[in-house]
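Asker: dropping the sequence and predicted coords here.
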Amino acid sequence: MNGNGENGKSKRYTIFVLLTLAFVAVMVMYVEAMAFPSLPMVMRDFGLTVEDYALASWIVTIYLVVGAVAIPVFGKLGDIYGKKKMLVIAMSIYTVMVTLTGFSRDISDSIYVMIFFRAVQGLAMSMFPLAFSIIRDEFPREKLAVAQGVISAMFGVGTVVGVVVGAWVTEMWGWQWTYHTVAPVALLFTLLVAFKIKESPVRIKAKVDYVGASILGSMLVLFLVGVTETRNRGWTDPLVVGLLIASIAMMLAFVLWLPRAKDPLVRPALLKERDIALTNGIAFMIGFALFTANQTVVAIGGFTFQLDTIGTGLLMLPMAAVTLILGPSAGFVVKKRGPKWPMTAGMILCIMGFVMLLGYHSTQEEVMVGITVMGAGSAFAMVGSINMLLITTPKEETGISTAMNMIIRTSGSVVGPALAAVIISNNSSIIPGIGAVPDEYAYQLIFIMATVFMGIGVILGLLLTNRLALPELEKSGPRPAGVATDPSNGSK
């Protein structure tokens, strides 16, 4: 009786942890789902035009840049001091900065103030690897894929809520209320995590690589500033060339620093595991292609179709809805068949969506069809890649491995949209009665670029070894990272 009671209590607690962290994902995606669609409205409020799109896109990209640096730092701190403790700190930062971002236009008429608030808000991106690591610690390996599928589905829920409810809130009361409405919810969930979730017992002794984090952040910022300045100066301007060369120098410095760091930001030893290295390469391609396509669809809706925020949100709704529906299904498929083939099939579906958008984006219906296919593919690609990483990573290295993966994926998510924003800013025409509108060439070039990068992801996916989280191995202890799936159990 006592054993059954304890098991029931443990099961209820595990479900509570999953639901709490899942709704944190909903909360964050509610805000981020509106970050792209509300850009045209934000630009108007700050007196910007389509020629300033590269600057305005910093509202999204700076959040990702800071997140790319914060993720490994908070991930390592979580491994050292406790994942729950660092999650509470990250969520507290998020609550404060979401509140300030909502008042940024009242504080100053300069868009740089909002960009600054969004930058600090980016520290909270570390919530996600911390949450995934907590789930890894709480769930048995054979149930991990389903749990990850639930979290991925909640990303879809948050996106749906954002593009429907958030779009309505934005159109009725302004983009500021996207942030105002989420601030009390963020506070509530911060308190829930602080007082209701237990600290993970998994710890490692290590030091945080602050030098590596600084080099990585400098590399990304220099690259983004250089790319953004091409709109006003061109690619051959000495300042632009200097910034890009400095970015490359920082990248080389980062690579040279890794073997010298006692506890490096990115652990090269993990990348010696072939499937971990391939999965991280895939993560970059997925981040690059999906974020690039999403930003471009927003530009099509806001500038070409001249849609308001609600219209742009509804344009993206099919993609969000199909991601929501297929997220849990992807988790079950990954559990039964292993992550390789669902992930690879998902990337192929994304390519099909990109090709559709490349050839057909002159009507809203055509765009909806293309992004729906893309959304279906992204559900399987994301769930598959996360689970491949978790299955191959030793449990005590989950935090740093997940953080490393998110650095790489976030880097792709930063670089892709930055290039897309510059392409849009540099290729626009003035239409009487409407104003500056991106050229057809800009859209075609961006979708070709997304297709190429996702195609590289497919090639990397085919090189993976399929793996299953086998219950019998879970019972006997953690499965070695090199144990592959028996072909008879779903690797084919």
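Answerer: Yep, that arrived.

Asker: contacts and neighbour counts: CA atoms only from here.
Answerer: Will do.

Asker: what about residue 385, distance to residue 403?
Answerer: Distance of residue 385 to residue 403, computed by CA to CA, to the nearest Å: 14 Å.

Asker: more neighbours: these two, which one.
Answerer: The residue with more neighbours, out of residue 385 and residue 403, is residue 403; 29 against 25, by other CA atoms under 10 Å.

Asker: hang on, that one packs against residue 72?
Answerer: Yes - checked against CA atoms under 8 Å, the pair residue 403 and residue 72 is within contact range at 4.7 Å.

Asker: what is in contact with the two at once?
Answerer: Jointly contacting residue 403 and residue 72 under the rule CA atoms under 8 Å, 6 or more residues apart in numbering are residue 126.

Asker: which residues touch the residue most central in space within the chain?
Answerer: Geometric centre of the chain, nearest residue: residue 410, 6.0 Å, by CA atoms, centre = their mean. Taking CA under 8 Å, 6+ apart, we find residue 410 in contact with 64-65, 67-68, 284, 287.

Asker: 10 Å instead?
Answerer: 61, 63-69, 71, 125, 283-284, 286-288, 291, 404, 416 (CA atoms under 10 Å, 6 or more residues apart in numbering).

Asker: of the residues you listed, which belong to helices?
Answerer: Counting by DSSP state H, the part of those found in helices is 61, 63-69, 71, 283-284, 286-288, 291, 404, 416.

Asker: second one coming, line it up with the first:
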Amino acid sequence: MSPAISGPDAPEKAPHPRMFVGVLAFCGVVVAVMQTLVVPLLPHIPALTGATPAAASWLVTVTLLTGAVCTPVLGRVGDMYGKRRVLVAALGVLVVGSVLCAVSSQIGVLIAGRALQGAALAVVPLGISIMRDELAPARVLSSVALMSSTLGIGAAVGLPVAAMVIEHSDWHTMFWASAGLGVLDIVLVLAVVPESPLRARGRFDALGALGLSGALVCLLLATTQGGEWGWGSGRIVGLFAAAVVIGLVWGRYELRVASPMVDLRVSARPAVLFANLAALLIGFAFYANSLSTAQMVQEPKSTGYGLGASIVVGGLCLLPGGLSMVALSPVSARISARYGPKVTLALASGVLAVGYLVRFFTSHSLWLIIVGATVVASGTALAYSALPSLVMRAVPVSETGAANGLNTLMRSVGQAFCSAVVAAVLANVTFRVGGHTAPTLHAYLLVFLIAAGAALAALAVTLCIPGRPAGATGTTGVAGTVGERGPHTLVREDA
């Protein structure tokens, strides 16, 4: 069925495009900060809360799980019932989760609060969808590039900011600040961001959402807890098996339902499929930089390679990379506008691989470590800016939220696998020094080689993406006109 629209042919344009884009990007940065906010705090959680190290690790794991589950689900809900409405609700959940963490030192309450913070990751694909609906075509690519890059910008900014708060103030302060930023986001969105009148018709696929959530929880729980529970343990094997079984049943159901949670036929298009595979590999390659850099420079000098840096210095090593992501998002948009997002993504994958090559040979000098980490962040900026454009060229406008949610999900899955691999390498390639066990330099170099391999794999996958589709129109190269074909009918709520 061809999507149809009644009333005017195009949605109303945002009254103040720069402010509109700035507000949505600010929301994206705040949400992305939540992903790394507690990383500097993790070593101190057992002493601060009386929890075990295994329980403390759930402050990161649960955020990953809820973000992965909620991102595609809320993207679909936004397509059907209003993107701004769902975005505001997601920010409200972030505020509630932040307040829970701010008022308690009980590990159970902290985990619950972190779960709610993770659910707000859906803000990024929702923001991209709103931009596609509201902005003039000439502004879409650059705005979407910035919005997508906020995932990396926030992650890079979150580490040093959290480290400084932990060193100089009560650790609850960073959660109060998170709650305040969430409230500010809600106020700004309500004041500046219009609600798109475009809606996808159909009934919400509750069973599809439940099946997708179950498969993701099993997969990510097994991936993140494999090192703790044992990769050959019954629990891990059972979770992987359950993920496969649930995924197969869910896929069969989605192919038969009239209004699926995820349109697998659209997702199987080479342009979408390879873009999602590239997102998984880019997410893996990017996250290795975040996981290894701060820890590496904080290793004691007795290791022979560590610099004995403070937690703040370790976090600040990633800050130039965050700034480079801000600067490069418009550059990425210009490259995509002229040569296509496929070329941008291929270039990004190459830059990522070069960045890890620099890291491999410059692991004894602080400023060279920062240079290498910044090159990796630059490649990530180009990649994250290009991925939404690739997806939007290949899906109907009625599925923008769900499709970008799925692409964001694939980045999260890549980060989960990266976390498991990096943890396994650093925990097993060790030596005794100064009375304690520490990763060897070769462990970190192996991490860099694995991440470079993921970047090169992303390059190979990118080259398999078909060229510009016939349906792509306008200066943005985004296929999203009302006349596109798709399983959902697009209507205006105000019609």
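Answerer: Sure thing, it's come through. These figures come from a predicted structure and were not determined experimentally.

Asker: quick one: TM-score?
Answerer: Put the two chains on top of each other and the TM-score (TM-score structural alignment, normalised by the length of structure 1) is 0.84; 466 aligned residues with a CA RMSD of 3.1 Å.

Asker: check which helix or strand covers the aligned residue in structure 2 for the residue nearest to the centre of structure 1.
Answerer: When structure 2 is aligned by TM-score structural alignment, residue 410 of structure 1 is paired with residue 412. In the assignment (DSSP states H and E), residue 412 of structure 2 maps to helix 400-428.

Asker: what's the mean deviation for that helix versus structure 1?
Answerer: In this overlay with structure 1, the average offset of helix 400-428 of structure 2 from its partner residues is 2.2 Å by mean CA distance after the TM-score superposition for structure 1.

Asker: now stretch 321-330 of structure 2
Answerer: On superposition with structure 1, the mean distance recorded for stretch 321-330 of structure 2 (mean CA distance after the TM-score superposition for structure 1) is 1.6 Å.

Asker: what range does that stretch cover in structure 1?
Answerer: The aligned range for stretch 321-330 of structure 2 in structure 1 is 319-328, by TM-score structural alignment.

Asker: check stretch 196-212 of structure 2 too.
Answerer: Under TM-score structural alignment, the match for stretch 196-212 of structure 2 is residues 200-216.

Asker: aligned counterpart of residue 277 of structure 2 in structure 1, please.
Answerer: By TM-score structural alignment, residue 277 of structure 2 lines up with residue 281 in structure 1.

Asker: also residue 295 of structure 2?
Answerer: Checking TM-score structural alignment: residue 295 of structure 2 goes with residue 299.

Asker: how big's the offset between the host helix or strand of that match and structure 2?
Answerer: In the assignment (DSSP H and E), residue 299 of structure 1 maps to helix 274-299. For helix 274-299 of structure 1, the mean deviation from structure 2 after alignment is 1.7 Å (mean CA distance after the TM-score superposition for structure 1).

Asker: quick one: that helix to chain centroid distance?
Answerer: Mean-position distance between helix 274-299 of structure 1 and its chain equals 9 Å (CA atoms, centre = their mean, to the nearest Å).

Asker: just after that helix, pick out the following helix or strand.
Answerer: Using DSSP H and E, the helix or strand that follows helix 274-299 of structure 1 in sequence is helix 309-337.

Asker: tell me what the next helix or strand after that next one is packed against?
Answerer: The helix or strand immediately downstream of helix 309-337 of structure 1 is helix 340-359, counting by DSSP H and E. Applying 3 or more CA pairs under 10 Å, 6 or more residues apart in numbering; DSSP states H and E, one finds that helix 340-359 of structure 1 contacts helix 274-299, helix 309-337, helix 364-392, helix 440-462.

Asker: same list, these, but as TSV with distance to residue 150 of structure 1 please.
Answerer: Formatted as TSV, these follow (distance: least, CA to CA, whole Å):
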stretch	distance to residue 150 of structure 1
helix 274-299	19
helix 309-337	5
helix 364-392	10
helix 440-462	23
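
Asker: aligned to residue 357 of structure 1, what sits in structure 2?
Answerer: Residue 357 of structure 1 maps onto residue 359 in structure 2, by TM-score structural alignment.

Asker: burial count for its match?
Answerer: Neighbours around residue 359 of structure 2, by other CA under 10 Å: 26.

Asker: one more: the one 3 residues further on?
Answerer: Using other CA under 10 Å, residue 362 of structure 2 has 16 other residues around it.

Asker: I figured it hits residue 368, correct?
Answerer: Yes - counting by CA atoms under 10 Å, residue 362 of structure 2 does reach residue 368; the two are 5.8 Å apart.

Asker: so what corresponds to residue 142 of structure 2 in structure 1?
Answerer: Taking TM-score structural alignment, the alignment pairs residue 142 of structure 2 with residue 146 from structure 1.
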